[in-house]
Every structure is written in structure tokens, then in C-alpha cells.
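Engineer: sequence-free structure coming up:
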């Protein structure tokens, strides 16, 4: 394979993948802040997602970003009590948010199981937070939003499961079929815990850039199907698309089932949107 297909960056191993993704994220945030003053990132959990945050914390270039002016949201969360180490938000705080001194007002976590009664309540509360942030942003900037129910997402990070799920949108489940809502409550996730809160695919696709970080042989089939154009109901990862860029950031193992026809084009990505 002499060239990566459009929007795909292949790295020799997971360590190279996370360090490069971290450097790329820092560069992107510096660029967005230089143009807009502040930036917004949607975080993901998982091995690659959290390792990427740890790599940001360890990167000396992190000081180029004003972390007091970066807003953080999550693509999905597990419905568990506050402080549970399995929470994506708990892991992100340990890996990056606390070490970098991100203000609490910039961290928009999903309500935990001891803050609201049901997973549906948590999803509704998260939708409310998103809508309030979107309205405040429009009032402050005067710019019309992609979706008035949401703030602007500059970069949205995703992992991909062996079954090709993204966030907590699993194949052939009601969550991946949900339309007309910004969030969805999941009660029967096929991996523990079964109760989760997720952005819908509609919300994910309002992001200006969507980055999918994937490592490992067990993800190769999912990556191959998604990049071959499979349907999003069966392969949710195939439905994740940024408005200006969709980046697949993968290691060699995850790339092992990519079709050779994907490597025929080495065109640049679409330009950034201001």
C-alpha cells in the first residue's frame, strides 16, 4: 500500500496512532482558537480514546492551547453513579482534563445514575444542556448554527467497536435508527453496562470534523466494511461523517482488511470551515 485513501491515515502501531492523533488535535485546537477564540471537542472513551488524551497531556506542545477556552462534551456515556471509574468522563478527567486545568464550566458531562432517576432522564438532561449551550453560542457570536439544538462541534472523536458501533449506537438497534433527537437513551446495549446515553447519528454528523481512532486486528472487519460503503444501520461507523472532514486514524492491524480500490485516490481533504 503506497498511499492512504482519502481521509485515512495509517500508523504502524497503536502508540504511533495515539501520539500522532494527540499532536493533530493540539494543532487543530490552536488553529480554531486563532480564528474563533475558543474551541469545542466531543470526547470518546475506549482504549484509543483515553490513550490519546494521555498523549495530549504528555505532549510539550499542549501549552500552545488555551485550555481554559476549550469546551468538552461526550459522544456517549455509561449510566453509572458519579465517580465510577468506568465512566468516560471520569477517565477523561484523570487522563487530561484535570492535569491540564480545564475549568469545570467547560466540562459538560452527562448526568450520572445518582443525579437522575433513569437513563431516559439523563438523555433528556444532556439534550437540554446541549440546547442551552447552542442557544448561548448563537447569542454570543451571531452566527446561525448547523443545528439550533446543538453547539458547534469543531472536532468529534469516536472509537469503533469490533461490531462497528460508534458512541453507544450499536448495529440494528433503536439507537442507530433514532431521528429527530439530539440524544438517545440506550437500555439494551450488547456490551456492559446495558444502560447508556449517546448522541444520535444526526448530532454526530453536525461536527465539522469527525475523527475515528481505531487500533487492532479485531477492528479490521469493521473498518473494512465502513470504508467500503456499508449501510449505517448494519455498520454504524459507516454513517459518521464530518461536515468538512472525516478522518480515519488507524493502525496497520486495523487497516488489514481495507480494499485495494480505496487506495487509488490520494486527494486532499476538503478545506476547513471558518
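Structural biologist: Everything's here; your move. Quantities reported herein were computed from a predicted structural model and do not represent experimental measurements. Numbers count the residues shown, from 1 in each chain.

Engineer: C-alpha from now on. contacts and neighbour counts both.
Structural biologist: Fine.

Engineer: Not counting stretch 41-48 itself, show me its contacts.
Structural biologist: With contacts defined as C-alpha atoms under 8 Å, 6 or more residues apart in numbering, stretch 41-48 is touched by 14, 18, 49-50, 70-76, 88, 91-92, 153-159, 167, 213-215.

Engineer: where's the nearest residue to residue 82 once chain neighbours are set aside relative to residue 262, distance?
Structural biologist: Excluding the flanking residues, the one nearest residue 82 by C-alpha to C-alpha, 6 or more residues apart in numbering is residue 112, at 5.4 Å. Remark: distance between residue 112 and residue 262 (C-alpha to C-alpha, to the nearest Å) = 42 Å.

Engineer: again with residue 269
Structural biologist: Counting by C-alpha to C-alpha - residue 269 and residue 262 are separated by 15 Å.

Engineer: neighbour count winner among the two?
Structural biologist: Using other C-alpha atoms under 10 Å, the more surrounded residue of residue 269 and residue 262 is residue 262, with 16 against 13.

Engineer: What's the local residue count around the residue nearest to the more buried one when sequence neighbours are not counted?
Structural biologist: Spatial nearest neighbour of residue 262, excluding adjacent residues (C-alpha to C-alpha, 6+ apart): residue 5 at 5.3 Å. Other residues near residue 5 number 22, with proximity taken as other C-alpha under 10 Å.

Engineer: Just the buried residues of the strand or helix carrying residue 49, please?
Structural biologist: Here residue 49 sits within helix 46-58, counting by DSSP states H and E. For helix 46-58, a neighbour-count test (16 or more other C-alpha atoms under 10 Å) marks 46, 48, 49, 50, 51, 52, 53, 54, 55, 56, 57 as buried.

Engineer: list the contacts for the fifth one?
Structural biologist: This points to residue 51. Shown in contact with residue 51 (C-alpha under 8 Å, 6+ apart): 18, 95.

Engineer: if I look at it, how far off is residue 20?
Structural biologist: 11 Å.

Engineer: repeat for the second one
Structural biologist: Using C-alpha to C-alpha, one obtains 12 Å as the distance from residue 48 to residue 20.

Engineer: got it, and the first one?
Structural biologist: For residue 46, the distance to residue 20 under the criterion C-alpha to C-alpha works out to 17 Å.

Engineer: doesn't residue 199 make contact with residue 185?
Structural biologist: No - with contacts counted by C-alpha atoms under 8 Å, residue 185 stays clear of residue 199, the gap being 9.0 Å.

Engineer: Tell me which of the two has more neighbours.
Structural biologist: Ranked by neighbour count (other C-alpha under 10 Å), residue 185 and residue 199 place residue 199 first, with 27 against 23.

Engineer: structure B:
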């Protein structure tokens, strides 16, 4: 699979609330444009406070009613391998914030397996790979056995991790799998499933959303061209667009030339 390198751009909002509303509005705009043209759209969601806030804002936006949700498929960039009803799950708040508020077929919501199901952690990662492969495009010259996400949302941790790909761990370097099991995660809970970097980077748009002064260092490293092995956020790149949506607090060290005033 070819690698595409798009320049990262930074879009700044004054605070987390405005950030969530701005990203949600852009998200719905992309979906409306694509589904109005009859296109099927695949989206990878993220968890975390700001990722969930974006979905809450999208769920409250009346423009959601204009989208043909039967053409939209939701996936997750990573998931905590815990019981299905656990508050640690990424899909649980996503359902409450948006998915339960739209007319989307249940089969279009592709949740990862939970620890109280029939699969162990390794089998759950393989099962997600298999499900992704069912939606792979016929022409895989720009992707692998998985769909190309129109938008891949990513949160960024203070340590610059994305999905459940943490710095200086084996998972960030995996290129021959679509999903991997993560054990002994440096951030609890310890067991997780994560998409791999090739899947993330075959997305049309990678949107990293981060807020707070504790993310400023990670943002700076991601923009400075650091090694993705030690700074996973630095290695996340969409084929068409790579945008970091941030609030003022997170952007305190961003060079002015990287700020996109028009996007």
C-alpha cells in the first residue's frame, strides 16, 4: 500500500465547547455532501472527553436530520476490552451522544467485541479485521483489506498516543494487520483493541481533536516531525487532509505558519 503524506494543518477554536461544536458542524457537512451524492461513507470514531463532546454536539445539531444515515458506517479506532456495559467502553458514550439519536441501521454500527462476549482478546482483534475486510474496496491500490474512512477521528493523549497505539511499543510498528490486541496498556484499562497505522493512514481525512494545556507538548511534537514510533500522533496522516482541531490552550506553542485560518 502506498503511503500518502499530507501536510498537517492546525485549526484553533477558543475553548473546548466551541471546538466540539465547530468540528461537529464540519463533520455533518462532509456527511451531508457525500450522502446527498449517494455515496457510502465510513467513519472511524474515537473516545475520550473531547471526542465524545464532538458527538454530543453533532447529536444536538438539527442538520443531522438531513443526512441519509443508511449510507453511513461507524467504526472505532480503538476500544477497551471490558464488559459491554462498562463505562470504560468507547462505544457506550458514542451511542448516547449520537448513534441512538439518528435513524441508522444497527448493522451500520461496527462495535468491537467486549470481554464478556464469546471471544478472547486476540480473537476479538481478528474478528474486527474480518469485519473490516467485508467492506474493503475492489481497488485496493490506495488501501488494504479494509474500508477507507472518509473521516478518521483521533484523540491525542498527553504522551502523544493515538487510538491505543502508545509510544515505543510494538503495536505502533505493526503494518501487516488491520487490528491488534493491546496488553498491559500504559493507560488503564490494560487490555484493548486498536486499528493499526496503515488503516488510519489510508483514511481520506485524519482529524485529530485535542484540547487543554496538557496536550500542548504532544501537539508540538506531532507538528515537529518527530518519529512516529515515539510520538504516534506524528505518524497519523490522511490521504487528502490531516487536520489538528485544537483549542487555544493546546495551541500555545503552534507556529503561526501552520495555523489554517480558512479551513
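Structural biologist: On my side now, so go ahead. Computed from a predicted structure; not experimentally measured.

Engineer: related to what we said a few turns ago, in the second structure, point out the residues matching the helix holding residue 49 of the first structure.
Structural biologist: Aligned using TM-score structural alignment, helix 46-58 of the first structure spans residues 48-60 in the second structure.

Engineer: mean shift between the matching stretch and the first structure?
Structural biologist: By mean C-alpha distance after the TM-score superposition for the first structure, the fitted stretch 48-60 of the second structure averages 0.4 Å away from its aligned residues in the first structure.

Engineer: Distance from the chain centre to that stretch, please.
Structural biologist: How far stretch 48-60 of the second structure lies from its chain's middle: 13 Å, per C-alpha atoms, centre = their mean, to the nearest Å.

Engineer: repeat for stretch 7-26 of the first structure
Structural biologist: Between the centre of stretch 7-26 of the first structure and the centre of its chain there are 15 Å (C-alpha atoms, centre = their mean).

Engineer: What span of the second structure is that stretch aligned with?
Structural biologist: Mapped onto the second structure using TM-score structural alignment, stretch 7-26 of the first structure covers residues 9-28.

Engineer: which residues in the stretch 1-150 of the first structure form strands?
Structural biologist: Here the stretch 1-150 of the first structure has its strands, by DSSP state E, counting those that start in this stretch, at 8-11, 39-43, 70-74, 76-78.

Engineer: Relative to residue 118 of the first structure, which of these is closest?
Structural biologist: Residue 118 of the first structure lies closest to strand 76-78 among these, at 12.0 Å (C-alpha to C-alpha).

Engineer: give me the stretch of the second structure that the closest one matches.
Structural biologist: The alignment of strand 76-78 of the first structure onto the second structure (TM-score structural alignment) spans residues 78-80.

Engineer: Same check on stretch 155-170 of the first structure?
Structural biologist: So stretch 155-170 of the first structure sits over residues 151-166 in the second structure, by TM-score structural alignment.

Engineer: Now do the buried residues in the matching stretch.
Structural biologist: Result for stretch 151-166 of the second structure [16+ other C-alpha under 10 Å]: buried residues 151-157, 159-166.

Engineer: That stretch: end-to-end distance?
Structural biologist: Using C-alpha to C-alpha, one end of stretch 151-166 of the second structure lies 21 Å from the other.

Engineer: Name the SS class of residue 171 of the second structure, please.
Structural biologist: helix (DSSP: H, G, I helix; E, B strand; the rest coil).

Engineer: Work out which residue lies at the spatial centre of the second structure.
Structural biologist: Nearest to the geometric centre of the second structure sits residue 153, at 2.7 Å (C-alpha atoms, centre = their mean).

Engineer: And the next helix or strand past the strand or helix carrying it?
Structural biologist: For residue 153 of the second structure, the element it lies in under DSSP H and E is strand 151-155. Scanning forward in sequence from strand 151-155 of the second structure by DSSP H and E, the next helix or strand is strand 179-182.

Engineer: That next one against the first structure, how far on average?
Structural biologist: When the first structure is overlaid, strand 179-182 of the second structure sits 0.7 Å from its aligned residues on average, using mean C-alpha distance after the TM-score superposition for the first structure.

Engineer: List the contacts of that strand.
Structural biologist: The contact list for strand 179-182 of the second structure, computed with C-alpha under 8 Å, 6+ apart, reads 121-122, 124-126, 128-129, 164, 171, 190-196.

Engineer: do that again at 6 Å, thanks
Structural biologist: When contacts are defined by C-alpha atoms under 6 Å, 6 or more residues apart in numbering, strand 179-182 of the second structure is touched by residues 122, 125, 129, 191, 192, 193, 194, 195, 196.

Engineer: Looking at the residues you listed, which are in helices?
Structural biologist: Using DSSP state H, the subset of these located in helices is 122, 125, 129.

Engineer: Could you find the closest non-adjacent residue to the first one?
Structural biologist: What it means is residue 122 of the second structure. If the residues on either side of it in the chain are set aside, residue 122 of the second structure comes closest to residue 181, at 5.6 Å by C-alpha to C-alpha, 6+ apart.

Engineer: Distance check, the one you found against residue 163 of the second structure.
Structural biologist: Noted for residue 181 of the second structure: a distance of 12 Å to residue 163 of the second structure, by C-alpha to C-alpha.

Engineer: so residue 97 of the second structure makes contact with residue 57?
Structural biologist: No - Residue 97 of the second structure is beyond contact range of residue 57, at 8.0 Å (criterion: C-alpha atoms under 6 Å).

Engineer: In the second structure, what sits opposite residue 98 of the first structure in the alignment?
Structural biologist: Residue pairing (TM-score structural alignment): residue 98 of the first structure is matched to residue 100 of the second structure.

Engineer: since we're on its match, how many residues are nearby?
Structural biologist: By other C-alpha under 10 Å, 13 other residues sit near residue 100 of the second structure.

Engineer: Fine, thanks again, bye for now.
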